[in-house]
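Q: okay, predicted coordinates and the sequence, questions at the end:
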Amino acid sequence: MSRVGDHASCIYRNPNEPVEARVSDLLSRMTMKEKLAQMAQIDKSVATPTVLKTLSIGSVVSGGGSAPMGRASAADWAHMIDFFQHYALQSRLGIPIIYGTDAVHGHNNVYGATIFPHNVGLGATRDVDLVQRIGAATALEVRATGVHYTFAPCVAVCRDPRWGRCYESYSEDPETVRKMTSIVSGLQGSPPAGHPEGYPYLAGRNNVIACAKHFVGDGGTKRGINEGNTISSFDDLEKIHLVPYLDCISQGVCTIMPSYSSWNGSKMHSDKFLLTNILKDKLGFKGFVISDWEGIDRLSHPHGSDYRYCIHASITAGVDMVMVPFRYEHFLEDLMSLVESGEIPMARIDDAVSRILRVKFVAGLFEHPMTDRSLLDVLGCKMHRELAREAVRKSLVLLKNGKDPNKPFLPLDRNAGAILVSGGHANDIGLQCGGWTIAWHGDSGRITIGTSILDAIKETAGEQTEVIYERHPSPSTLARKDISFAIVVVGEPPYAESLGDNAELKIPFNGTELICYVADRLPTLVILISGRPLVLEPQLLEKVDAVVAAWLPGTEGKGITDALFGDYDFKGVLPVTWFRNVDQLPMCVGDQCYDPLFPVGFGLKFNMDSQPQ
């Protein structure tokens, strides 16, 4: 049983009292141990009833790929999270937990959820309203499972496609990223006129707590190395990487996550100037700062490894909640010691806990801590899949359409005699979804419910048209006279974070060779499935008839055929520079020596006209 009734007369229990009054009242009732426990976010695997009930832990997390069981349903998730919440509410003061997960392109840890295109594809749409609607749909699917909090959006400005998180960035252009922050209002709801600047906001139970990340400069590291060093003046950091956070803060974003990376050698998780002086004081951010997964562990003492130092450096810099998935006991012991010794002032602890409680009150967790089971059926519903399909077709960028300017190759004839489809990415839901899908790094195969590109082609082609699929077509197939054209679908394997760092950016799995092999024999359309631009050799571009950048489209493959067969025209434009060769990198729009293969804003329509932005 919850102990809510034990505190019914308390100010913090009264939803009619101002949030700040509720925060002050609850804070005044908390012991030191309870305050410090609110600053910890622990993994679900160690969130036992005893821990939740006796420590009053602040938050529980499912990391990438962490689910209640194999193909867990929305109800399975809701049951698990309500189980945790039941014991959290039995703590002395009955403070609910926040349950968090990485729902970064839909509720991507959950089997059967709608998987939207990754951010780089959404950046290609330039569609602010679409992105906001995707945020709202994602929020509904997240709340359907009982989750309160998503570590999204990533508002990094990717300045080098060699970075393994390039697909998590909407664009290399800060202004495009700023526009795409409309997803915050989709996730959390739009704050009303007059809402205090910087104050966290959540519209209601159909919305989720959002997290702008990774503060700040994560997309600007040298050579695109993940968790690397961004070398720049503060003016450039502010002009390029900081500006999207202003838009997130103005929309009432509840939380912000520091980056693993550094700025001029200073680790973000311990940079007081950026986390406190700039983010909290200058920009007026009133939500809480949460570390990345074991983010404080990446800090290093000048004289060697020292976890106590890591805690001291991050908390005094301005981190309020620490994602400390497994070693929470060690964390709480050392944090208590630092407070008792005066090395971390009590005022810093009270500030951190006040920020966490403020978000919990704003989110309505005290009034509605348990899952709203009426939402269970929205997970992967038809309306959301249609929205994802719309996002896919609007994200596609047509790079080439015909060898002769007067004879466009697209749209395709759905009543062709036969169509050859080849390439491993044509018939693989996992590959078209990419990283952060079911598993942290993603996976290949039918990892969730969706429509593959091959399935979409078969559904769209005419009844009399034969669709032939061979991953690597045989000479006899290529020699068939009844094949009108080939569609070759190639691209990257799934990856996330550092394992995605790539200094060569060639089309994997001998993709270039496969394309040329087919294009030497048949008219050929190439569909690239990737989280970033890849090397397009001159001979490849000469041989093929059309090229479409489809990014990482997610589960709704019919969004691709919507455009290929002419039901909709292409709308997408490049959110990042398509380089000629990797020796040019880093190269971004606005550089003095800007000589791309295709510039930012490039994208063809069926009539061959470019549509620069």
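A: Alright, I've got the coordinates.
Q: only C-alpha atoms for contact and neighbour calcs from this point on.
A: OK.
Q: chain center to stretch 358-369: distance?
A: Remark: stretch 358-369 is offset 24 Å from the chain centroid, using C-alpha atoms, centre = their mean, to the nearest Å.
Q: so which residues of the stretch 1-150 of the chain form helices?
A: Residue ranges of the helices in the stretch 1-150 of the chain, as given by DSSP state H, counting those that start in this stretch, are 19-29, 32-38, 49-55, 74-88, 119-125, 128-144.
Q: and residue 413, which of those is closest to it?
A: When the helices of the stretch 1-150 of the chain are compared by C-alpha to C-alpha, helix 119-125 sits nearest residue 413, at 25.2 Å.
Q: want to compare, so here's the second one:
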Amino acid sequence: MFLTKDKISLLIVILLFAGCQSKKSYQATDKNKKDLESVLIKEQLVDRSTQVPTDSSLYKNPGLPVMDRVRDLLSYMTLEEKIGQMTQVDRQFLESDNDISTYYLGSLLSGGGSTPPKNYPKSWAEMYDGFQKIALSTRLSIPIMYGIDAVHGHNNVIGATIFPHHIGLGCTNNPQLIEDVYRATAEEVAATGIDWDFAPCLAVPRDERWGRTYEGFGETPNIVKSMAAAAVRGLQTDRLDGPTSILACAKHFIGDGGTKWGTGLKEKLDQGDTQITEQELREIHLPGYLAALEAGVGTIMPSYNQVNGEYCHVSKYLLTDLLKKELGFKGFLVSDWQGLEKMGDDYKSNIITSINAGMDMVMVPGAEKFGGQKYTNFINLLIESVNEGSISENRINDAVARILKIKFEMGLFERPYSDKSLLKKVGSKEHRNIAREAVKQSLVVLKNDGVLPLSKDLGHIHVAGKNADDLGNQCGGWTISWQGESGPITKGTTIYEAIQVAVSSVTNVTFSKNGSGAKGADVGIVVIGETPYAEMEGDRESLVLDKKDLAAIDRIKKAGVPVVVIIVSGRPLIITDELDKWSGLIAAWLPGSEGKGVTDVIFGDYNPTGRLSISWPRSMEQIPINFGDVNYDPLFEYGFGLSY
């Protein structure tokens, strides 16, 4: 064939265009391969969304491999049904219980204080079963999973065992005990039908002013790592479908304990910016998650905070590249409460960015009456985003596949309802004994001038302080309500009540909150410290002792009585100028419902073994202070603790 100069030029253009196209095609294929690294189902699914499954459908067969069941069920699902699985709503914000079926909701939760009208274990189980019945009435009969913050026992439920908060458990340095605590918690949660616990918190608190300090096991990655796997095992056991196995959720990924003062809410710490290097992120804040992943944790909750200016909820690097690709996480990610509403006013944009970053389920939770987004708005915007191409259906399919995988592994399709025979375990003597053991191992004796242990045969013991006879203060935040509150809020034994039954019949035990009436006593026990608080409300510029606490101690000292101080708090308090005036000092943290664990140490039934999992600062100017700092000179070092 004869080619003119014009035809040759045209052929060159065609060949160059073809070359460019093949290069683009190669690049797209390469990108697709990288994207496939993080997804569970890599092949194209058959669309059977217009078909009705039968009793012989593969996903209904418990004998088949889980992923075969996931593929089969996913193929039947419409976009609306898929989006429903990705949506989590708090029960208190349901406009109608039937919205569970109308919108195919995949999950419900109870936030702090979101309880049935009668807050008793049986009421919870009945409520759960009612919701589940509605979910199973949908055409695909996909059960819901129900989440709750059982962070120190089943702490939303009146009568449940309340264990020490993490800061105390970290001071035990006993992973087996932590596994026992979480196993007991799982049994009590399972008794109420609930199947998912937003725990353990694997924060590494690096600043005592933070209001969530007590939710961390301690300030070093080593103590958090050593406890993380134990907590996950306690909840999930070695199989998610056990009769009392509870789905765990490691939180808050990542760096929530490392935020910089002034970057958080109210220009403090909480939900602020963690400004650190990649190396610091991996060496300080990641190890706990590595242990949780090794233990098979099923879900992870991204954190409110930013890392170097980028919100964790929208970080593709953290959620997909690190967690799902590099670390091989096969479970699913659930946002924190209103997490997609905290990153600016463009809610739709936040949804798109977060889902594309790797978020699988969104805790909406539908708090419209408190100024939040309606769950129907979230659902509509997510559907709209998929239909317009802002989020690929492949991303939706992977999110839903991850959720369904966990539901199948949990045995929810085979055992969707509560087992009321477990209700007798809630607040049982067996569980309270575990809690008592946890309390006595968590106490750290910081000073002892020979006064401890006290004799049970003393003639007169005077007890004082606002936290001596207050179960709510003793339990702290996240107890019955979100922030917690003072008073007799649940069942348990206060420290004062425990002292009364610990001593002999010859001992006269008297009490005054303000320290009056101590004259003639052999010893004064003054229980002071903090009152309940939780996230958002608990950051403090000052950790000095309350004036009323100091006055109570002073009254007993003026009566000529030696003083043993017990600090009930979620973090170290500033005591340097007062320490010389006290004969003994015990850090009791937030011990929970079993005050007898405190008296086991006071009276020597248990030789204290607790050691500080957090440095105790000399002054506010020294904060933040952490083990390993160059100029490390705290009042009490990390790892310090006395025995008798």
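A: That came in fine, so what should we check first? Please read these numbers as outputs of a predicted model, since none were measured by experiment.
Q: show me what contacts residue 458 of the second structure?
A: With contact taken as C-alpha atoms under 8 Å, 6 or more residues apart in numbering, residue 458 of the second structure is in contact with 506-508, 522.
Q: doesn't it fall inside a helix?
A: No: using DSSP: H, G, I helix; E, B strand; the rest coil, the assignment for residue 458 of the second structure is coil, not a helix.
Q: what is the equivalent residue in the first structure for it?
A: Aligned counterpart of residue 458 of the second structure in the first structure: residue 416 (TM-score structural alignment).
Q: also residue 248 of the second structure?
A: Match for residue 248 of the second structure (TM-score structural alignment): residue 210.
Q: and its match, how many neighbours does it have?
A: 31 (other C-alpha atoms under 10 Å).
Q: do the same with the one 4 residues further on
A: For residue 214 of the first structure, the count of nearby residues is 25 (other C-alpha under 10 Å).
Q: surely it meets residue 262?
A: No: checked against C-alpha atoms under 8 Å, the pair residue 214 of the first structure and residue 262 is beyond contact range at 11.0 Å.
Q: shared neighbours, those two?
A: Counting by C-alpha under 8 Å, 6+ apart, no residue touches both residue 214 of the first structure and residue 262.
Q: how far is the helix ranked longest in the second structure from where the chain is centred?
A: Taking DSSP state H as the criterion, the second structure has its longest helix at helix 5-36. Computed by C-alpha atoms, centre = their mean, the chain-centroid distance of helix 5-36 of the second structure equals 50 Å.
Q: show me which residues of that helix are buried.
A: The neighbour-count criterion (16 or more other C-alpha atoms under 10 Å) identifies 35-36 as the buried residues of helix 5-36 of the second structure.
Q: do stretch 628-644 of the second structure as well
A: Those would be 633-634, 636-638, 640-641, 643, for stretch 628-644 of the second structure by 16+ other C-alpha under 10 Å.
Q: now stretch 528-547 of the first structure
A: For stretch 528-547 of the first structure, by 16+ other C-alpha under 10 Å, it's 528-536, 540-541, 543-547.
Q: now do the same end-to-end measure for that stretch.
A: In stretch 528-547 of the first structure, first residue to last residue: 8 Å (C-alpha to C-alpha, to the nearest Å).
Q: which position in the first structure aligns with residue 356 of the second structure?
A: Looks like residue 356 of the second structure aligns to residue 316 there (TM-score structural alignment).
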